[in-house]
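Novice: my questions concern the predicted model and sequence given below.
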Amino acid sequence: MTPAELSRTVQHAVRRAVDAGEIEEAEGVWGRVVVAPPRPGGFGDYATNAALQIASALGRPAPEIARLLRGRLLASEGVAEVRVTGPGFLNIALDGGSRERSLVTVVARDGARYGHGDELADTDLVLRAAEDDLRAQVFADAVVRLVQAQGARARRSSTEGLAPRTAPPTPVVRDPYALLGEDALHWALLSAAAHDRPVLDPGTLLAQRAENPLFLVRYAHSRARRLVGNARELGFGPEAGESGAEGAGLVRVLGEWPSVLRLAARRRAPERVARELVLVAGAFFDFHDRCGGVLPLGGHKPLAAHRARLALAEAAGTVLAGGLSLLGVSAPEFV
């Protein structure tokens, strides 16, 4: 179950409680339900303050509303456990298999547009970047892509609009494209926060080793793509299912991707996308190592678990490709 689907599940629980006369109809009850990962040390996969919002609108105790919604949510498909914490937060644990199956299905359906939405549909944005300010141009282009992915109308201009404040890179070189190439240059300029000074060091940015974040991300994408190709040669393909406990970390990170894109667009912070891509790549390799390889070994026939693992690996590759595209960085199949 994705965060968007869980939000709808909570809304449906509220609707059922209203229909049953447990909660009164009132203005403010039908606002957008927001779910987010719980704070460190918290319970479950997601938490929501929906009960507190409803209680405020109705003038009723939040713990009472939370307990009513808990019962409704426990009857919802894909929900394993719900706990009421603090002043009335609902902490929700999802059924692992259901969550993974739904997530992989959504990523396969949406492709590189997974995580795109309409949250900024009412936004018009023009970013100004001088023709002689390379970092401002690259930064503005990335922000335009990010906010457009959330429904905004946006463009870059050299003469009008809002001028983002970006620190110049260090060291300043005469022809950074010739030194680094477009991919490494864009990564360097965008993976640093706007107020930080990126370092254009070819020894780091072009290194073919895991310590180089750009290489790690692109290699993870390449590895995921090759797994799908190798499976095809063995006569089977990806199929959404349950990959087991080994995939839990990767499922969690991929499920957070839409909220990362929304936050990066709202705050005009492409470095958040770069940082999350590194997390996805790390989670992918951890998943691959924990399950002892995605594909069957020794000539054994593929099982349902192998198909599910392959589907999860393919989803990771899709997210990595989509994120790199938003940063203006290519995602080659072979690295």
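Specialist: Nice, I can see it.

Novice: contacts and neighbour counts: CA atoms only from here.
Specialist: OK.

Novice: list the contacts for the closest residue to residue 50 other than its chain neighbours?
Specialist: The spatial neighbour of residue 50 that comes closest, neighbours along the chain excluded (C-alpha to C-alpha, 6 or more residues apart in numbering), is residue 33 at 6.1 Å. Contacts for residue 33 (C-alpha atoms under 8 Å, 6 or more residues apart in numbering) come out as 7-8, 10-11, 48, 50.

Novice: neighbour-wise, which of these leads?
Specialist: For the contacts of residue 33, the largest number of neighbours (other C-alpha atoms under 10 Å) sits with residue 50, at 27 neighbours.

Novice: quick check: buried residues in stretch 65-82?
Specialist: The neighbour-count check on stretch 65-82 (16 or more other C-alpha atoms under 10 Å) flags 65-70, 72-74, 78-82 as buried.

Novice: and for stretch 124-136?
Specialist: Neighbour-count burial for stretch 124-136 flags 125-129, 135-136 (criterion: 16+ other C-alpha under 10 Å).

Novice: count the residues that sit near residue 174.
Specialist: Residue 174 has 8 neighbours, counted by other C-alpha under 10 Å.

Novice: does it count as helix, strand or coil?
Specialist: coil (DSSP: H, G, I helix; E, B strand; the rest coil).

Novice: adding another structure so you can compare the two:
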Amino acid sequence: MTPSDLADAVLRAVREAVDAGELSVTPPAAVAVERPKQKEHGDYATNIALQLAKPAGRPPRQVAELIAARLRPTPGIAEVDIAGPGFLNVRLEAAAAGVAARRIVEAGAEYGRNDSLAGQRVNLEFVSANPTGPLHLGHVRWAAVGDCLGRLLDASGAAVTREFYVNDAGAQMDKFGASIRARALGEEPPEGGYLGAYVNDLAREVLAARPDILELPEDEQSAAFREEGYKAQLAEQQRTLESFRTHFDVWFSERTLHAGGGVEKAIATLREQGHVYDSEGAVFLRTTDFGDDKDRVLVKSDGSMTYFAADCAYYLDKRGRGFDRLVYMLGADHHGYVNRLRAIAACAGDDPETTVEVLIGQFVKVVQGGEELKLSKRAGNVVTLEDVVDLAGVDAVRYALARSSTDSTLVLDIDLLTKQANDNPVFYVQYAHARISGVLRNARDLGIERGDAESFDPSLLSHEREADLLGALGEFPRVVATSAELREAHRVARYLEALAGTYHRFYDACRVLPMGDEEPTDLNRARLWLCEATRVVLANGLALLGVNAPERM
């Protein structure tokens, strides 16, 4: 019996009590069951009686007893006790708990997937770096966490589109082109231009692709360098992210908003909503009506469009594509965008509480040998994503970024991330998967098969450590659903670390394979089912984090 099965059983008991006239309440849509912190409180607990007591107009313990009476006859349930003010503590029969191992193995890669967010169309925008240089440390966190959240949303039933907004319009692109041209001519970039060895690399790449470029009229050269450099730099960003296992479904060009008239259409739409006004030759959006600190300029007095105008057009474009939830993942220096984005939604006639969600990620720094790294050989004044991966590897970096709440500043200690020891979290979890894979290989070498589902006897998994492991495995779908709903990928990582520890304790206490010339027993085979179930969950969890599950280490 899985936690989901038990939750369904509790809900049936509530509905039966309502149908029998014992409770005068509207049954809830779902019931939450959790693993109690203290083992003596049983395998699972629920506070459903406390939730229903007030609407039922009855004491919580009385409601709990009505539910418990109908829950106790459920097959697989050994005991139902009432604790404290009205908690229901449930203890399962060993066979009912052990069945979870078979279900997990049979589900395989699908185990953990759920429908908690089914029906939601989510646009998840993250990284969105300017295509004017390498991805740097400021982008690393969202490259990892954003991709993990996309995987979690998908696993929880949402229709999610991962989107990268390419900021390829505006003055910074002209400076970019002028900087590449200057390097191609052996000159220094203009004031405010782009520095770093990568600009030299781009200049050489552009000259190789367009050997005629310096023959163009001077006023056309910078534009040509800009376009060729833009294509090369964007392609490199795409390669870098894919090698970091960060995939985007859509690469949305800011230019298309301007070229297709999207910005003008957006301003017209917002004007129809009554929130656009003209003042001193400029056009403004009255965002102060919706919590912004000042009204925002859409069109300057010289007739040029602002970045904010493109932001408005981009929001309306996303909504026009049918997304009902727009998630923006921004850096710690973008707090000011929160109210602006919410104001855009409100001015467009939407409810910002339901359509706009802004996640802010705090800064990351890299430490090696006790010293903070601040410079890159290639980018000059920043540490790049590739620098970090070269130092520690994709698995270690992705896991380290995913396992910490984005609300806190993060220090990546390269010495720890490259250490093969239990105090390195990614090693600890990956080693658990490799250890189980080794056990399963040894079993095959000995000619021991776990057998088919019909021969599996779940009641044999009655040891305390087996119960602990089965309980932990049963929590995985709930962890996935909660992580997706709260946008907290670190919950998956912390769960995997706890699961790895639970498995190691099981393995130390329960012999999986027979000793010497001993004949394999049904208990050995049942424990192989449990080992395989644990391996499946570890692999599935690591996949959600974009981290490999090695079979050997």
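Specialist: That came through fine. All of these numbers come straight from a predicted model, not from anything done at the bench.

Novice: before we move on, back to that, nearest to residue 108 of the first structure, out of the buried residues of stretch 65-82 of the first structure: which one, please.
Specialist: The shortest approach to residue 108 of the first structure among the buried residues of stretch 65-82 of the first structure belongs to residue 78, at 19.3 Å (C-alpha to C-alpha).

Novice: that closest one maps to what in the second structure?
Specialist: Using TM-score structural alignment as the criterion, residue 78 of the first structure maps onto residue 76 of the second structure.

Novice: any idea which helix or strand carries the nearest residue in space to that match that is not next to it in sequence?
Specialist: In this structure, residue 76 of the second structure finds its nearest non-sequential neighbour in residue 96, 4.8 Å apart by C-alpha to C-alpha, 6+ apart. Taking DSSP states H and E as the criterion, residue 96 of the second structure maps to helix 94-107.

Novice: quick one: buried residues of that helix?
Specialist: Judged by neighbour count using 16+ other C-alpha under 10 Å, the buried positions of helix 94-107 of the second structure are 94-105.

Novice: by residue count, tell me the biggest helix in the first structure.
Specialist: Longest helix of the first structure, by residue count under DSSP state H: helix 304-326.

Novice: is it true that residue 179 of the second structure touches residue 199?
Specialist: Yes - with contacts counted by C-alpha atoms under 8 Å, residue 179 of the second structure reaches residue 199, the gap being 7.3 Å.

Novice: what does residue 438 of the second structure correspond to in the first structure?
Specialist: Residue 438 of the second structure maps onto residue 226 in the first structure, by TM-score structural alignment.

Novice: so its match touches residue 332, yeah?
Specialist: No - checked against C-alpha under 8 Å, the pair residue 226 of the first structure and residue 332 is beyond contact range at 11.0 Å.

Novice: who has more neighbours, the two?
Specialist: More crowded of residue 226 of the first structure and residue 332, by other C-alpha under 10 Å: residue 226, with 16 against 12.

Novice: what strand or helix carries the nearest residue to residue 42 of the first structure once chain neighbours are set aside?
Specialist: If the residues on either side of it in the chain are set aside, residue 42 of the first structure comes closest to residue 91, at 7.9 Å by C-alpha to C-alpha, 6+ apart. Take DSSP H and E as the rule and residue 91 of the first structure turns out to sit in strand 89-94.

Novice: give me the mean deviation of that strand from the second structure.
Specialist: For strand 89-94 of the first structure, the mean deviation from the second structure after alignment is 1.5 Å (mean C-alpha distance after the TM-score superposition for the first structure).

Novice: and that strand, what does it pack onto?
Specialist: strand 46-48, helix 50-58, helix 62-74, strand 79-85 (3 or more C-alpha pairs under 8 Å, 6 or more residues apart in numbering; DSSP states H and E).
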